[in-house]
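**Student:** heads up, no residue letters with this:
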C-alpha cells in the first residue's frame, strides 16, 4: 500500500509539472477554425486566427485548399518552421496533426499548429505568456482513497463497438470501444466502455455525480493499469481533468452515455478555479 501511495504522489507531482510546461494546455491562447481560401492571422480583431496583442495586426495568411493549409507570412514577419531559419517571406505548407507529427510554426515564442478535428482544420496557438499558465494556482486533489483502487472484469466487444463521440466544441466522430470494464462499488456492478491503447492499457472518459460540484463538469479521464488476463485494475485516484477544464481552446470528447455513473467517485483530481 505504501508503494501505491508513493507512486500516486509522484504521478501527481509530474501531472502538475506537465501542466505548468511552456507549451502545456494552460498555455493555449487561441483556436481558429479555417475556411477554404484565405484566413488572416494576426492581432486585428477581425482576424480568423487571433494572435495576442503584442503581435502584428496582420502576421500572415493561412491558405486552405483541398484539405491542406499553407502559411503566407506577412512582409517583415519572421515566422519559423520548427528549428529552421525564418521563412523570410517564403510560404510554407503545414502538416496537420492527423498523422501524429504536425509541423510546429513559431513567431517569437508563440507556437501555431494546424489540427484536424472531425474533418475540419483549425489553427491552435500556444503562448507561454498566457495568463492562465502564469497564474495557475495548482491542482486540487481528493485525499488518497485506497478503496477506489478496483479490480475490474474485462468484457471484450467482438468486434469492437462503434460509438459516436461528441466533442465539447460540437463536432462528432466515430470511435471503437474494445471493451467494457465491469467493477463493483458498494455491492453494485458498474460498467465503463473503454478504448485499448497501443501499450495494452485501457483509456476512458467518465462522469459521476461529483461533476459540476467538486470535479470538472464534463467529466474526467482515467487510464487503467496493464490488464492481467480478463481483469484489470482501475485506480480512480488517477482520474484527471481533461484539457477543456483549463482552457476554452481545447476540443475534448465528452463521455458516452454508458460512462455516466450514478454515484460519486471522490478520488483523483478536483476542479481548479481559473
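**Tutor:** Yes, it's here. Predicted model only: the values in this text are computed from it and were never measured.
**Student:** rest of the way, CA atoms for contacts and neighbours
**Tutor:** OK.
**Student:** Identify all contacting residues around the one helix or strand residue 17 maps to.
**Tutor:** Applying DSSP states H and E as the criterion places residue 17 in helix 2-19. Contact partners of helix 2-19, identified using Cα atoms under 8 Å, 6 or more residues apart in numbering, comprise 24-26, 138-139, 144, 237-238.
**Student:** Compare those residues and tell me which is most surrounded.
**Tutor:** The residue in these with the most neighbours, by other Cα atoms under 10 Å, is residue 26 (29 neighbours).
**Student:** Where does it sit: helix, strand or coil?
**Tutor:** Secondary structure, DSSP: H, G, I helix; E, B strand; the rest coil: residue 26 is helix.
**Student:** let's bring in a second one:
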C-alpha cells in the first residue's frame, strides 16, 4: 500500500472512525518496509561521473534516455529477480518500490529521472529512520475542518518554478485553483490534477514551521461535474521529506501559503 493510496478511502457513516482508520493505515504505510522512512539516499548520476556511488553496489552511468548498470557477482545485484553479472539498460521506475527492478541484499535501488537528470535511490528496510519511527502526530478529527469547495480549472495548465527540499528549483505543473471558505473568509490553493482525476496541493499555513511541519500536502477527491469538491483538512498529509531528508519534495508555489492556521491533519513525526 502506498502512502498516497490510504488518504482516499471511502467514507462511512462515522467520519471519526473513518479518519481513525485512515490515520492507522497511513502510519502503517509510512512504517512499511519500503515506505518513505526506508529511503537512505538519492544520488544524482551527474555527481558521480565515474559511475560509482558510495555505499551502492554496481556501476551506474546515464546514457541518453536510459541508465546503464554494470555489476559483477561481488555486487550481489539482481534485476527482475535474476542475478546480474554484466550490463543492463534501465529506464525510470514507476512501479511501487517493493516491485522495482533492481535489488541488493533486501535494498531496492530505484531509478529516478527529473527534468532530464538521472538519479538512483536507495531504499533500505533496515534504515535508522525506520527503526527510530514512533508514529505521526495528528490532530483528532473535527468536522469543522471539512469544507465545501470548488475547483476552477485554468484555461491552460501553468508551470511554475519552485524550490525543492534539496535546495534546487524544479518545475511544478498546476491545473487550476481550489476555492473554499475557512474561518469566515474565502481562500484558494493552486492545485495539480493527478492521472485519476484527484487533486494535489502543496500548502503552508500559519502553523507551518511551528506547530506543524514547514509545509504539507492535501489530496482532495476528483471534483464533481460542476466542479464541487470536499476539502478535508483532517487529511492533510506530511510530505515524504518530513520522514527522510533524501526526498526532493516541492515547496508550496506562490499563493499557497494560507494566512490562517490549519490546526488539523498530520502535524509532524512523533519524537522518540
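**Tutor:** Structure received. Remember, predicted model here, so these are calculated numbers, not experimental data.
**Student:** Which helix or strand lies directly C-terminal to the helix holding residue 17 of the first structure?
**Tutor:** Using DSSP H and E, the helix or strand that directly follows helix 2-19 of the first structure along the chain is strand 28-33.
**Student:** Next SSE downstream of that next one?
**Tutor:** Along the chain past strand 28-33 of the first structure, the next helix or strand (assigned with DSSP H and E) turns out to be strand 37-42.
**Student:** Show me what that next one is packed against.
**Tutor:** With contacts taken as 3 or more Cα pairs under 8 Å, 6 or more residues apart in numbering; DSSP states H and E, strand 37-42 of the first structure sits against strand 49-50, strand 60-65.
**Student:** what's the matching range in the second structure for the helix or strand just after the last one?
**Tutor:** Put plainly, it is strand 60-65 of the first structure. Where DSSP H and E defines the elements, the next helix or strand beyond strand 60-65 of the first structure is strand 68-73. The aligned range for strand 68-73 of the first structure in the second structure is 66-71, by TM-score structural alignment.
**Student:** any residues touching the matching stretch, and which ones?
**Tutor:** Residues outside stretch 66-71 of the second structure that contact it (Cα under 8 Å, 6+ apart) are 57-62, 77, 84-92, 111, 118.
**Student:** longest strand of the second structure?
**Tutor:** Taking DSSP state E as the criterion, the second structure has its longest strand at strand 146-163.
**Student:** Please tell me which residues of the first structure it aligns onto.
**Tutor:** Going by TM-score structural alignment, strand 146-163 of the second structure sits over residues 149-166 in the first structure.
**Student:** Show me which positions of that stretch end up buried.
**Tutor:** For stretch 149-166 of the first structure, burial by neighbour count (16 or more other Cα atoms under 10 Å) applies to 149-154, 156, 161, 165-166.
**Student:** can you tell me which residues contact the residue positioned nearest the centre of the second structure?
**Tutor:** Centrality entry for the second structure: nearest residue to the mean C-alpha point is residue 240, 4.7 Å, by Cα atoms, centre = their mean. Residue 240 of the second structure sits next to 36, 247, 249 when contact means Cα under 8 Å, 6+ apart.
**Student:** Tell me which residue of the first structure matches up with it.
**Tutor:** Residue pairing (TM-score structural alignment): residue 240 of the second structure is matched to residue 243 of the first structure.
**Student:** any idea how far its match lies from residue 90 of the first structure?
**Tutor:** The spacing between residue 243 of the first structure and residue 90 of the first structure, counted by Cα to Cα, to the nearest Å, is 34 Å.
**Student:** ditto for residue 179 of the first structure
**Tutor:** Counting by Cα to Cα, the gap from residue 179 of the first structure to residue 90 of the first structure is 49 Å.
**Student:** So for these two, which residue has more residues nearby?
**Tutor:** residue 179 (22 against 12).
**Student:** mind checking which helix or strand the more buried one is in?
**Tutor:** strand 172-185.
**Student:** now whichever helix or strand comes after that strand: which residue numbers in the second structure?
**Tutor:** Per DSSP H and E, the first helix or strand lying C-terminal to strand 172-185 of the first structure is strand 188-196. Taken onto the second structure by TM-score structural alignment, strand 188-196 of the first structure occupies residues 185-193 there.
**Student:** Please apply the same query to stretch 109-123 of the first structure.
**Tutor:** Stretch 109-123 of the first structure corresponds to residues 106-120 in the second structure, going by TM-score structural alignment.
**Student:** What are the buried residues along the matching stretch?
**Tutor:** For stretch 106-120 of the second structure, a neighbour-count test (16+ other Cα under 10 Å) marks 107-113, 118-120 as buried.
**Student:** Which members of these are positioned in helices?
**Tutor:** Among those, DSSP state H puts none in helices.
**Student:** ok, back up a step: got the contact list for the match of strand 188-196 of the first structure?
**Tutor:** 173-181, 199-203, 253, 255-256, 258.
**Student:** filter these to the buried ones?
**Tutor:** 174-180, 199-203, 253, 256, 258.
**Student:** Spatially, which two of those are the most separated?
**Tutor:** 175 and 258 (18.9 Å; Cα to Cα).
**Student:** So for the residue sitting furthest away from the middle of the second structure, what's the nearest residue that isn't a sequence neighbour?
**Tutor:** Residue farthest from the centre of the second structure, counting by Cα atoms, centre = their mean, is residue 73 at 34.0 Å. Computed as Cα to Cα, 6 or more residues apart in numbering, the closest residue to residue 73 of the second structure that is not its neighbour in sequence is residue 85, at 5.8 Å.
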